[in-house]
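Colleague: following is a predicted model, sequence given first.
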Amino acid sequence: MNPQGERWTSDHVLALAPDAPSGKAGSRLATPGSWPETGTRGSAVWGLCEGSGSRPYRTVVDTAGPAFKCSCPSRKFPCKHALGLLLMWAGEEGAVTEGEPPAWVEEWLAARRQREQRKVPGEAKGGAAQGGSPSVGPEAARRRAALRAQRISAGATELEQRLEDLLRSGLATADRAGYGTWDETAARMVDAQAPGLAARVRELGPIVASGADWPSRLLAECSLIHLLGQAFLGIDRLPPALASTVRTRVGLTTDAADVLAGPDTTTVRDRWLVLAQQDTEESMLTSRRIWLRGERTGRMALHLSFGGPDRALDLSLPRGLLLDADLAYYPGARPLRVVLGARHADPVPVTGPPPGGGTDAALTAYGDALRDDPWLDTWPVVLADVVPIPGQGGEPWQLADADGESALPVDPRCAGRSGLWRLAAISGGEPVTVFGECGHRGFVPLTVWDPEPVAL
């Protein structure tokens, strides 16, 4: 647990990675075999990691910052050892056990406390919690939250200046800088404790020189980053729901237990149809996305969980089941992600496809969601009576309404996947019902009914 009472997740940890290779390297180190000694006390997590040298690397993290220290020679911040340690700590409960901090950890924590007391006026001298870690009381938590908000604001202000410099020099010159400029800017956002901003900045690098229209795509992404930075800098003037969305987008997380118990939480009981379940593996980390739709309310929901070598995925719901349960929505202007609450009956299988709409209705649903959350990439929809049409001569696949009036292009990133030909084979040229995600790149099909649901 961190000082604010939130259980860190693997995606929270990986959002701190300075680049994708660091995240993968950290995932490989998230095993007890790499760490002959680990421990945690209060907000401190530490360990000794075996490396190529004769002496193990000393790694320590203060999750209240977060702040990192490692004796390895890496110039990346945080390094792969800090990421691996945090991934193991955030994984299975008890993977890193409570213990007494060694002297080198105590010295680093004491130096940090002294620096923080100089930065925050009125910080009480002493008052450390048991084991030498900083106080974790409500007042200390509020001060740390305020300090983190100040750091994110400073990072957003710096990012605004860098975007202005980019526009002043001209987008066409961006390809001369290479990936290093974006990685360095993303690292600065990690320093500012804004992993969401860091992740968006990292996505700018691959856009540069990636096609004939890359300057326009780069401008669009820079505009969204600018909008997010300005939104956080003016967050006190935003409606509460939109403010929650902005906090989530910059990387401020909400614990699942707080979602279930929060006074402003929206909890919905319904019979929820499992539309799709998709597991994605990235190195040693597995993410599971489960999409649901309320039978009575028609509301869409997404349950997201993460697992690793020492942490099992906490929920499995095969597509086609109907679940009578309470779902608590995370706060936001367009809520979608949920926490599973009380179950009122065992899941039962459902035959036949769910109700859906045409391609125009799908675009309208995405547009409505985008109006509330302009940073949305996709929105889940059910398409009814559509026919898959393979692309010809390099053109993308399409899902066309049976009446031939309109069609949705399939996301080009799906090209070459066997699922598209499976979809075409199930359809046989006849209309089918398809569930997937509709976004600005096109439609990503996930499930087709024939009449039972089939994964794509």
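Modeller: Cool, the structure landed.

Colleague: hey, let's count contacts and neighbours off CA atoms from now on
Modeller: Will do.

Colleague: longest helix in this protein, please.
Modeller: helix 138-169 (DSSP state H).

Colleague: same for that helix, what does it pack against?
Modeller: For helix 138-169, the packing partners by 3 or more Cα pairs under 8 Å, 6 or more residues apart in numbering; DSSP states H and E come out as helix 179-191, helix 214-233.

Colleague: how far off centre is the first one?
Modeller: Right, the one you point to is helix 179-191. How far helix 179-191 lies from its chain's middle: 18 Å, per Cα atoms, centre = their mean, to the nearest Å.

Colleague: so what touches the helix or strand following that helix?
Modeller: Counting by DSSP states H and E, the next helix or strand C-terminal to helix 179-191 is helix 195-202. For helix 195-202, contacts defined as Cα atoms under 8 Å, 6 or more residues apart in numbering pick out 12, 15-16, 19, 182-183, 185-190, 225, 248-251.

Colleague: please list only the buried members of those.
Modeller: By neighbour count, with 16 or more other Cα atoms under 10 Å, the contacts of helix 195-202 hold 12, 15-16, 19, 182-183, 185-190, 225, 248-251 as buried.

Colleague: okay, strands next: where are they in the stretch 251-400 of the chain?
Modeller: Assigned by DSSP state E, counting those that start in this stretch, the strands in the stretch 251-400 of the chain fall at 266-282, 285-294, 300-307, 321-329, 338-343, 348-349, 378-389, 398-401.

Colleague: need the ones you listed in TSV with distance to residue 371 and mean neighbour count, can you?
Modeller: Shown next, in TSV, are the strands of the stretch 251-400 of the chain (distance: least, Cα to Cα, whole Å; neighbours: other Cα atoms under 10 Å):
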stretch	distance to residue 371	mean neighbour count
strand 266-282	20	19
strand 285-294	21	21
strand 300-307	17	20
strand 321-329	19	22
strand 338-343	21	17
strand 348-349	35	12
strand 378-389	12	23
strand 398-401	24	22
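
Colleague: for comparison:
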Amino acid sequence: MTQQGVRRTAEQVLDLAPDASSRKAGSKLGVAGPWSGAGSGREGAVWGLCKGSGSKPYQTVVDLSDPAGPAYKCSCPSRKFPCKHALGLLLLWAGDEGAVPESEAAPDWAEQWLAGRRGRAEDRKTRPAAAAADPEAARKRAERRDQRVTAGATELERRLADLLRDGLASAERAGYGLWEETAARMVDAQASGLASRVRELGAIPGSGTGWPARLLEECALLHLLDQGWLHREGLPDALAATVRTRLGLPTSADGPPVRDHWQVLAQYDTADAKLTTRRIWLHGADSGRTRLLLSFGAAGRAPELSLPVGLSLDADLSDYPGAGQIRAVLGERHASAVPATARPAGTTTTRALTSYGEALREDPWLDSVPVTLESVIPVPEDASGSWHLADAGSDTALPLTPSFLARPGLWRLVSLAGGAPLTVFGECGHRGFTPLSAWAEGAAAPVSLC
């Protein structure tokens, strides 16, 4: 499949799926049998008719011309985006160019949607900017929001003090309801970051050996975040910005645009009942910076931004404010994406841990940092099933996170290494190392492990 001049693989197409069931169903439709009238346009559109259970086939069209990511339209009743028919059509195109021939014109039903969508996009570009908001009204809204957050942080401090006074064992007896109620109060206070951390507290009691220590640790971090907000006037500007970000308060990227050739190192989704979050890691070939892009989609809908692993983008990135923050926003793209021809410089497992420790000085609530490990070998520690990434030729190693051990990516990593050293990119934190992509010996493009 072609997007930005680069042909996608079947695996990259399936990365667009909103969930595992859609991947499975879409894979079954990635063959010529159920399709008729399939075609593709030179401007980046693919269309086709897919036979379904009814008398009329489903009309499916995909627009690939938007740099932000593909857009989909299908006459099926599915509420997932992309649906299994869109995934199947893209898989058919990715696997066999002859099955989806190029055409000068799309059928009327596809052309009508494509023209309408592209027309609206042009309108947005030419529409005059809206009048600037009343600065005094904006200031008053910000003050009211800050007052609500302060009230929420003060209440949370009281609840943490009650927990420590009554003893940590009381948290296990109280159950999850206490934490859910507290989290709801933090949402009312417009502190979504506090609400998320409170909900995480509710899952710790009774979670296994050592849970009191883990609960105390998380309570301490939550107390530190509360105190950071309540005493924000005395903090350095960068740390105060980090506190606002951790509380979940709105912020925007204000750093100067940095133009570079940004290699896509990893892309993966996490989901809850309401939201799908896509994390995309980029590395600048010239600047040496590693930056994180976040994209969001409603439940059952994949986020719009999709950047296949292994591509290189000539583009601008602007950083978000805050001490030690590595999140950025994608700005102008200066050329079509091309396959990456180099990999980031790697480091050792010892240096990776040092990098995480240094990052904690700037952001004490940081779960992990992006790290590229060079010349490491995946090895099992013992019969219990624990795995490590060990430096070749030394006795130092990093444990792999338990969440990664439950994924198919572990065996993909082991087979890629074949007992030999390889380069691995991932996230290094207090839970261990989570591999996200890896390069075999001599390869320029990484293999996704997500």
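Modeller: Thanks, I have the structure now. Keep in mind that this is a model prediction, so the values were computed, not measured.

Colleague: care to give me the TM-score?
Modeller: Laid over one another, the chains give 0.67 as their TM-score (TM-score structural alignment, normalised by the length of structure 2), with 316 aligned residues with a Cα RMSD of 2.0 Å.

Colleague: if we can go back for a sec, of all the strands of the stretch 251-400 of structure 1, which one is nearest residue 433 of structure 1?
Modeller: In terms of Cα to Cα, the element of the strands of the stretch 251-400 of structure 1 nearest to residue 433 of structure 1 is strand 378-389, at 4.4 Å.

Colleague: quick one, what contacts the alignment partner in structure 1 of residue 364 of structure 2?
Modeller: Matched to structure 1 by TM-score structural alignment, residue 364 of structure 2 sits across from residue 374. Contacts for residue 374 of structure 1 (Cα under 8 Å, 6+ apart) come out as residue 224.

Colleague: the one 3 residues further on too?
Modeller: Contacts were defined as Cα under 8 Å, 6+ apart; by that measure residue 377 of structure 1 touches 439-440.

Colleague: one more time with 10 Å
Modeller: If you count contacts by Cα atoms under 10 Å, 6 or more residues apart in numbering, residue 377 of structure 1 has them with 366, 370, 437-441.

Colleague: ok, residue 279 of structure 1 next?
Modeller: Contacts for residue 279 of structure 1 were tallied using Cα under 10 Å, 6+ apart; they are 286-290, 305-306, 313.

Colleague: and the furthest pair within these?
Modeller: The span of these, defined through Cα to Cα, is set by 286 and 290 at 13.2 Å.

Colleague: what's the overlap in contacts for these two?
Modeller: 279, 305.

Colleague: dump the contacts of residue 279 of structure 1 to CSV, plus distance to residue 420 of structure 1.
Modeller: CSV is the format used below for those (distance: Cα to Cα, whole Å):
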residue, distance to residue 420 of structure 1
286, 24
287, 23
288, 21
289, 20
290, 20
305, 26
306, 27
313, 28
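
Colleague: out of those residues, the closest to residue 88 of structure 1 would be?
Modeller: Using Cα to Cα, those come closest to residue 88 of structure 1 at residue 306, 12.4 Å.

Colleague: corresponding residue for that closest one in structure 2?
Modeller: By TM-score structural alignment, residue 306 of structure 1 lines up with residue 296 in structure 2.

Colleague: isn't that match up against residue 303?
Modeller: Yes - assessed by Cα atoms under 10 Å, residue 296 of structure 2 is found in contact with residue 303 at 4.9 Å.

Colleague: got any residues that touch both of these two?
Modeller: Shared contacts of residue 296 of structure 2 and residue 303, defined by Cα under 10 Å, 6+ apart, comprise 269, 275-279.

Colleague: what's the closest of those residues to residue 138 of structure 2?
Modeller: Nearest to residue 138 of structure 2 among those, counting by Cα to Cα, is residue 275 at 27.6 Å.

Colleague: run through the residues that contact the closest residue to residue 419 of structure 1 other than its chain neighbours.
Modeller: Take residue 419 of structure 1 and drop its neighbours on the chain: the residue closest to it by Cα to Cα, 6 or more residues apart in numbering is residue 456, 4.4 Å away. Contact analysis of residue 456 of structure 1 by Cα under 10 Å, 6+ apart lists 276, 278, 417-423, 434-436, 444-448.

Colleague: let's see 6 Å
Modeller: Residues in contact with residue 456 of structure 1 (Cα atoms under 6 Å, 6 or more residues apart in numbering) are 419, 446-447.

Colleague: ditto for residue 429 of structure 1
Modeller: Per Cα under 6 Å, 6+ apart, neighbours of residue 429 of structure 1: none.

Colleague: any idea which element the residue mapped onto it from structure 2 lies in?
Modeller: Matched by TM-score structural alignment, residue 429 of structure 1 corresponds to residue 419 in structure 2. Residue 419 of structure 2 is part of no helix or strand, with elements assigned from DSSP H and E.

Colleague: separation between residue 419 of structure 2 and residue 440 of structure 2?
Modeller: Per Cα to Cα, to the nearest Å, residue 419 of structure 2 is found 11 Å from residue 440 of structure 2.

Colleague: before we move on, what about residue 194 of structure 2?
Modeller: From residue 194 of structure 2 to residue 440 of structure 2 the distance is 41 Å (Cα to Cα).

Colleague: what's the local residue count around residue 420 of structure 2?
Modeller: 15 (other Cα atoms under 10 Å).

Colleague: which residues in structure 2 does stretch 150-160 of structure 1 align to?
Modeller: Going by TM-score structural alignment: stretch 150-160 of structure 1 matches residues 147-157.
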